[in-house]
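In: can't give you the sequence, but here's the structure:
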């Protein structure tokens, strides 16, 4: 894909779920439920040009992943005519 943009949805240290970029020290987002965190991760990755969302279980193991297409660009390139 050429784009290494990714986010992991992992259990939060103090409860809830965190959206974390690989290698990051801080979470990109936090949510009360895993479903809310997955939705936010998809939004972040889509807005950044697409990439992977990896969903971890409470045991820390990856249980699912999703490839996200690029989001809606508010300034898309002009079509050449």
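Out: Good, I have the coordinates. Computed from a prediction, not measured in an experiment: that's the story for all the values here.

In: Could you use CA atoms for every contact and neighbour count after this?
Out: Will do.

In: doesn't residue 28 make contact with residue 40?
Out: No: the pair residue 40 and residue 28 does not pass the contact test of C-alpha atoms under 8 Å, sitting 9.3 Å apart.

In: another structure for you, compare them:
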């Protein structure tokens, strides 16, 4: 089962953490670096990427899972 990947602020840095995990997968100096790392994991696991702002609220999300409604044609 794939886990959604969250990019969250952590003590002046940015963490990548799988949903339900108690520990971060990786810590990065910039949000952009964390997003790149989390995007790669989400693609490999066909899961969602949820990007949190400095306030901790979700500000963006991308889905890399299988599309239940693929385009026809």
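Out: The structure has been received and is ready for your questions. This structure is a prediction, so every number in the text was calculated from the model and none was measured.

In: neighbour-wise, which of residue 40 and residue 28 of the first structure wins?
Out: Comparing residue 40 of the first structure with residue 28 by other C-alpha atoms under 10 Å, the one with more neighbours is residue 40, at 20 against 16.

In: can I assume the more buried one sits in a strand?
Out: No: counting by DSSP: H, G, I helix; E, B strand; the rest coil, residue 40 of the first structure is located in no strand; its state is helix.

In: ok, back up a step: residues that sit against both of residue 40 and residue 28 of the first structure, list them.
Out: residue 19 (C-alpha atoms under 8 Å, 6 or more residues apart in numbering).

In: which residues are contacting stretch 16-26 of the second structure?
Out: With contact meaning C-alpha under 8 Å, 6+ apart, stretch 16-26 of the second structure is reached by 3, 4, 5, 6, 7, 8, 15, 27, 34, 35, 37, 38.

In: Having no further points to raise, I will conclude here.
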